[in-house]
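Novice: Give me the fold of what follows.
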Amino acid sequence: MKRPLVISAIALIWGIVLADVNIYHGWGLVTLLISLVIFILVYRPLKGKLSRFCLLAVPLMITGYILHSINEHHYYDRFAEMESQAVTLKGTVYDEPRHEEGKTRFTIKILSVNGEENARERNHRIQVNIYSEEPIPGLQYGSIVNVTGEIRNPAGKRNFGGFDTRKYLAARGISGTMSVSAKAVNILEGREFSWLKNAGYRLRNAIISALDKCLPQETSSVAAGMLIGYTDGMPEELEEDFRRAGLAHVMAVSGANIAFLLAPLLWLLKKIGFSPRWSSAIAFPAMIFYVFATGMEASVVRAAIMAGVTLTGMLLWRKPDVYCSLAFSAIIILLCNSFMLFDPGFILSFLATLSLVILYNPIFGKLPKWLPKFVRDVLTGTVAAQVGVIPVIAYFFNTFSVISVFSNLLIVPLTGLFTVLAAITAILGNLYMPLGMSAGLLTRIISGVILFITKRTAAIPWAEIRIATPAFILVVLYYALIIYFRFCHPRMDREAARPVAAVILAASGALILLTSIPNRALMLYFADVGQGDCALVRTPAGRNIIIDGGGSINDEKGSFAGEHIVVPLLYNLNMTEIDLMIASHGHMDHIGGLKTVLDKIKVNRLIVADAPDTEMRELTDKALEMGIPVTQMKEGDVLYQEDRLVIKAIYPLEEEWLMPNAAVANANEFSLVVRLDYGDFSALFTGDISAETEKRLLTDNADIDCDLLKVAHHGSKYSSSAGFLAKASPSLAVISVGRNRYGHPGPETLERLSAQGSMVLQTIDSGGILVEVWENEKRMRVTTTVR
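Specialist: The predicted structure follows:
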């Protein structure tokens, strides 16, 4: 085996995975021991053919397990004892503050907690969010600050397939978060910083400043993105265009950017008279400064390590091996922080590079010879990279760019020239502005072409399609098939290879069919959307229904809950089309996310309460503008019906004289209350009604007896009266609630539910809650995201 480093990298990764998936270390150690035994058993009969350095896999697998276990202890729940307590942290600003949309965000490295310099939290990092319309004067990298506020432990995965904030921040070395006002931050005298990192930030700011002065705003933002990966100044619409056109990767600094900049630098040094060795030695520190200027994202660190290996090889007159370079860079990054293994940027960077290496020659050889070589090069690179990352992009982002091959064929040949021109513009702009502006003229021309192609291709309606999250086992199967047909199949005897390939493809097809078999159970999913309501229903016939969508009164430029929780959750649950959207009432914590769902997912019908709820107007008007039929319903109306399943309204009441006065009543009292019956099972969704409306239902003798109750108004003490609960008599009560200042859920409500004998689950504690009911069963199968 010529590449023992590759085996060692795989072993390190496997050790990290074992530590991550095993909740209990006892089981983790058992699986680690089994893995080591299997490796030794495989190695022994092959040791004559394999290098002894392959045995490095043993200590690296153990290292991966131990290191990740230590890192979990280091980052997870580090501030559990301090959570929800006001503390004063003294620390140094660890990165450059970033200001956008009324918020300044930065990281501090803790020096002391409440004046205690020997606190165990010293040297941990906290992400601080300051709500302010303007950047904080004097706040910069290295500033020493006092910050007073509540520390929060980052949340892990809160919904099935949801985003894991805790892992994301841990990959960036962050253990906790604070959200405070500008008054809570006090900038002290002095600064503490790394001169190398500070030089990188100064270089980045100098580049951005020069580009802004020498180029129009849109061109400058594209140049900064391609040159150093800085997209803060790019308009959201333009970022969306690059993504839809399948060109988002050109804004992520990677090996191509380093190659674009190193190649002319090495050529210039050679022309000056430096030898290849001296050129490499000079280029090395220049590359280090460039890495710090880009913000040290995973893709550029990976590329820099690989470039460093190449430059070192030039110094030692050794030709580097790309597989070993990739393995070496992965080992270095993961040893520094094992959580990087789960970072999408890390995964995409390595997969794109690896697929280019593995698939370039086979794809290039299949293309027609009459095509110009540069066209074949671009086509091969684009297709190879796309093949490597398609399932991962689908898994993490639920998108697939149909137009990417065509757009990359037009854009990629220009990116190298544009990156070099942007660099020249930035350099000359800092040396002598007129020269920078002159260089910027040519940069503008190339940028104009890039922007024209990007916007035109992004405008094609089918340029990008949204897809459901593929099953993880299918993603693994995809890469297993690529590895088999690239490396194993060609080496087999032809007579044996064909039947083996047939068996593998048949087994793969069977696995795909098995994962595609629909679940015929009734599925009720209560999403954790924070302080709001959102319930998803998939009927046995496969129809998708959403009842409320979370949101916040602070949602001015779109709903955070809708964009980052509800829509991804719908794709994770394979709900790519909503047959019925039900909005209980017009408060933003119920309908804010629904507006985002209307924008992102096809909705066939919207149902609202037949009541004077003026706050619902915004949602219904939006739906009507999109051509979605809107129906108002009240007591006795059937919202949906299929075999053995019916959803009907029991409130607002049919008798209008029993309803509250619209002039003085809160929208909560006009909530659409619906009842779901499936065989012997029943569920009640109560919106935000109060005890007064519950009395109206009891007076009207409404059928509220149920097995599952979605508790009204997030568990408010003014709802869920004893009389109402006695008649409803639910076996399971679900409270959709998050952190709030209203005292939800009220202790009185919890006591009344407990006295009734109901099992109570809260989304703030359990995360997303899945309830499954099978035909002819009344028993509920309950699964929670947080256990």
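
Novice: alpha carbons only for contacts and neighbour counts from here, please
Specialist: OK.

Novice: Pull the number of nearby residues for Asp585.
Specialist: Just to correct that, residue 585 is His rather than Asp. 27 (other C-alpha atoms under 10 Å).

Novice: and Leu753, what element?
Specialist: According to DSSP states H and E, Leu753 maps onto helix 747-756.

Novice: which SS class is the residue nearest to Glu642 when sequence neighbours are not counted?
Specialist: Sequence neighbours aside, Ala541 is the residue nearest to Glu642 in space, at 7.6 Å (criterion: C-alpha to C-alpha, 6 or more residues apart in numbering). Assigned with DSSP: H, G, I helix; E, B strand; the rest coil, Ala541 falls in the coil class.

Novice: Ala541 and Tyr640: what is the separation?
Specialist: As judged by C-alpha to C-alpha, to the nearest Å, Ala541 and Tyr640 stand 12 Å apart.

Novice: try Val42
Specialist: Relative to Tyr640, and taking C-alpha to C-alpha, Val42 is found at 58 Å.

Novice: And the two? Which one has more around it.
Specialist: Tyr640 (15 against 11).

Novice: tell me the SS of that one?
Specialist: strand.

Novice: need the contact list for it.
Specialist: Neighbouring residues of Tyr640 by C-alpha atoms under 8 Å, 6 or more residues apart in numbering: Val646, Ile647, Lys648.

Novice: doesn't Asp548 make contact with Ser584?
Specialist: Yes - shown here, Ser584 and Asp548 form a contact pair, counting by C-alpha atoms under 8 Å, at 6.4 Å.

Novice: To compare against the first, here's the next sequence to fold:
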Amino acid sequence: MEPVSPPDLRLLPLTVAAWVTAWWAVTQPAGPLFIGLGPVALIALGLSIVRHRWAWVAVPVVAAVGAVLLVTGAHQEVRAGDPITAAAAEGASVTVVGRVSADPQRLASTFPARPGAQRWLLRIVARQVVRHGVPAASRAELVVLADPAWSRVSVGEIVRSTGRLAATEAGERPQGVLKVRGPPVVVDAGSWPWRVAERLRAGLRAACAGLPRDAGGLLPGLVVGDTSNLPDDLREDLQTAGLTHLTAVSGANVTITAGAVVAVLALAGVGRRGRVAGTLLAIVGFVVLARPEPSVVRAAAMGAVTVTGLLLSRRGVGVPALLSAATALLLWDPWLARSFGFALSVLATGALLLLAPAWLRRRDRRLAEVGRAESRWRTAVFAALSVPLAAQLVTAPVTVLINPTISLVSVPANVLAEPAVAPATVFGVLTALVAPVWPWGAQGPAWCGGLATWWITVVARRAADLPGAALPWPEGVGGLLLLVTLTVVGLVVAARSRRPLRSGLTWATGVVVVVAVTHGGLPVPGTDRLRPGVPDDWLVVQCAVGQGSATLLRSGAHRAVVVDAGPDPDLMDGCLRRAGVRVLDLVVLTHFHADHVGGLAGALRGRGRPPVLVSPLPLPAGQARSVRRLLGDRAPVAVTAPMSGTAGERGRSVTWSVRTPDPTPAGALAAQTSRAEPDGAVVNNASVVVQAVVGGVRVTALGDVEPEAQRELLRTGVGPAEVVVVAHHGSANQTEDLYRALGARIALIGVGAGNDYGHPSPKALAMLARARLVVGRTDTQGDLSVTAAAGSLRLVASA
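Specialist: This next block holds a predicted model:
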């Protein structure tokens, strides 16, 4: 067996030093960075004098640190002198002219029914800023929060708009946030490469319009990162199944595209130098087409270095190319050190270059030692498992910082989806090239690419529904360190085993199961039959959380929308576990009384970072501040005080809208002005009323609205419902006409046993009886579940 040279890791210390330095340096002003160059230069000089082999290793590392400090200091000096920096610090109103540098994205924190309520996010690189009528040149990068009219701008266009600036946090690449109202003024269409790229992307979208919804939405995302038509529920399933990376252009796309170009040029008889030049041009063009995102730029830089290595006929250039590309990019743009996309891209590529080949070589050695030959299909299976497992192990500690969940199905899902990636990419790029000049002819490759993405969507849908698809994991740095420790231990165990892949999988699975069970996130098989009150086919659950209200609306397998969270975190967490909910798609807090928001931390415990809708009235002030503080600690949770009529869809089975009363009635204004504790009825009447359709069943949750707000609902019109969550825990303050107008068949009352309020009131129970509603109450019946088997509504109680 031919000996294999060890991987060339000589550049690794240099890359790590540059990365760590850049991570810190971008948070500092220019002064300390330039001052730090002196000690670094002295250290480099001292090391160069020392005649020791380690000195020659340390000198490049110190040089990299100095280079990063110098480059970042120069950047910070320019940023500090830019007029936008001072204007952002003062919150000034300005007019900005700049080039659009990133595609507009609709913010997940808004769920509008009216187009004017939408907010979109994009980035521009400023060219000129006008403040107090005085123009000044600028090169600042800005995040723009804008109206829906901005959704039609494209990368490369020069736009002008007026808005108010806000400063960003230290360490963020943008120098400010520009909040604008109204449409942009397009000053110039931009340079020709961007115009061509936009025409190609538009042609790809148009060619995909005739494909099935999922396949047609995924193909542009997989090929060029255009997720504008990707269905929200498919986006969530891709994330749950560990396939989100397919919607972010990465090294795989660049490699596939470059490989196709090389093959075409080789068939055309082009020589090596011509193939290299053509491939480099294709890589540059692909970056413009897919947008220069961090992962795309990293992949393109590595591809350029690799092609250069091939031109020089050098073998084993993969690892040095990766490290060289990462270091060069960090020197070019130090803010990449804080980009999750850049980190995931580098780590995944490193795993594919180092870990997976090492497993394959070790397996070959084991087989050679025992003198046994392996069948081709088993070798192919081993290789197919090694690649996604290596990438998963290395990137998981970073992904838990973004979303504190881990998946037992991501590796097999990636194995099943991977064969479709290459044909989808090739046919997708071909579609984009053909569509602008021959739209009808582009339909053929579009359908071929759509067939490949259809298979990927099938895998994502099925995998997301499997047990173990999204297991909660401890959040923050603690969760990262725990996963790093377990990963290292698992790799050591695998390295000492005669069957490394099998033992590694066994170790990883065992650790995940133990940690997930102890963390409370994984239901043990067979426990469903121990929960008679929470049937598998539940659509709505009114949780037994004591004297408070918490309602679950099923939005998918092991997913839910939560309306209020009860008074106690542990009780809320327990109800979600009994219902088998592992991921929250949305949280609605109808108002800020403690019996509706006190259990929020338990609801969010290990269930991701769902957007949160809150009452527009932030009273009682202390409780509202506590909620905001809790959500602020879990960034990037999006918090929105919705307008009446706000609507949306979550998961596969929930469509919803909200009704909000006047958020500033006279009593609330008086309370805010006097800083006195508001009257309870004032806060109750500011409750957000939720109307939803869950699996075809209409549900209305009334919060704690009092008769005044109930009559307002009647006056403005309220839609019918089959299930109603009774207002204010069944208090006596009810408007019978409202319940009759709803026409509901089942009434759910969230109430605690032996409460001091006399809830539910005999008067309210009598009113519900006259309206012929089936009444469930959590104080005597425990968790209340609504099912709709065979189209027939059924109320199931756990007690």
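
Novice: on that earlier part again, what's the overlap in contacts for Ser584 and Asp548 of the first structure?
Specialist: His590.

Novice: same for the biggest strand by length in the second structure, what does it pack against?
Specialist: Longest strand of the second structure, by residue count under DSSP state E: strand 93-106. Contact partners of strand 93-106 of the second structure among helices and strands, from 3 or more C-alpha pairs under 8 Å, 6 or more residues apart in numbering; DSSP states H and E: strand 120-131, strand 158-166.

Novice: what lines up against Ala301 of the second structure once you look at the first structure?
Specialist: Using TM-score structural alignment, the partner of Ala301 of the second structure in the first structure is Ile305.

Novice: looking at this, its match is in a helix?
Specialist: Yes - per three-state DSSP, Ile305 of the first structure lies within a helix segment.

Novice: Tell me who's in contact with it.
Specialist: Ile305 of the first structure neighbours (C-alpha under 8 Å, 6+ apart): Ser325, Ser329.

Novice: Please, where are all the helices along the stretch 1-150 of the second structure?
Specialist: Secondary structure of the stretch 1-150 of the second structure (DSSP state H, counting those that start in this stretch): helices at 12-25, 30-49, 53-81, 83-90.

Novice: now the stretch 551-700 of the first structure
Specialist: For the stretch 551-700 of the first structure, the helices defined by DSSP H, counting those that start in this stretch cover 560-561, 567-572, 588-600, 617-625, 691-699.

Novice: Pipe the ones you listed into TSV and attach mean neighbour count and distance to Lys167 of the first structure per row.
Specialist: Listed next are the helices of the stretch 551-700 of the first structure as TSV, based on neighbours: other C-alpha atoms under 10 Å; distance: least, C-alpha to C-alpha, whole Å:
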stretch	mean neighbour count	distance to Lys167 of the first structure
helix 560-561	22	19
helix 567-572	22	18
helix 588-600	24	25
helix 617-625	15	35
helix 691-699	17	42
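
Novice: Can you add distance to Ile504 of the first structure and give those helices back as TSV?
Specialist: Shown next, in TSV, are the helices of the stretch 551-700 of the first structure (distance: least, C-alpha to C-alpha, whole Å):
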stretch	distance to Ile504 of the first structure
helix 560-561	42
helix 567-572	27
helix 588-600	37
helix 617-625	48
helix 691-699	60
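
Novice: of all those helices, which lies closest to Lys366 of the first structure?
Specialist: For Lys366 of the first structure, the closest of the helices of the stretch 551-700 of the first structure is helix 567-572, at 35.6 Å, according to C-alpha to C-alpha.

Novice: Quick one: average offset of that closest one versus the second structure, please.
Specialist: On superposition with the second structure, the mean distance recorded for helix 567-572 of the first structure (mean C-alpha distance after the TM-score superposition for the first structure) is 7.5 Å.

Novice: Who are the packing partners of that helix?
Specialist: For helix 567-572 of the first structure, the packing partners by 3+ C-alpha pairs under 8 Å, 6+ apart are helix 588-600.

Novice: What lies in contact with the helix it packs on?
Specialist: Residues contacting helix 588-600 of the first structure (C-alpha under 8 Å, 6+ apart): 531-534, 548-553, 555, 558-563, 566-567, 583-585, 619, 622-623.

Novice: so how far is that helix off the chain centroid?
Specialist: 19 Å (C-alpha atoms, centre = their mean, to the nearest Å).
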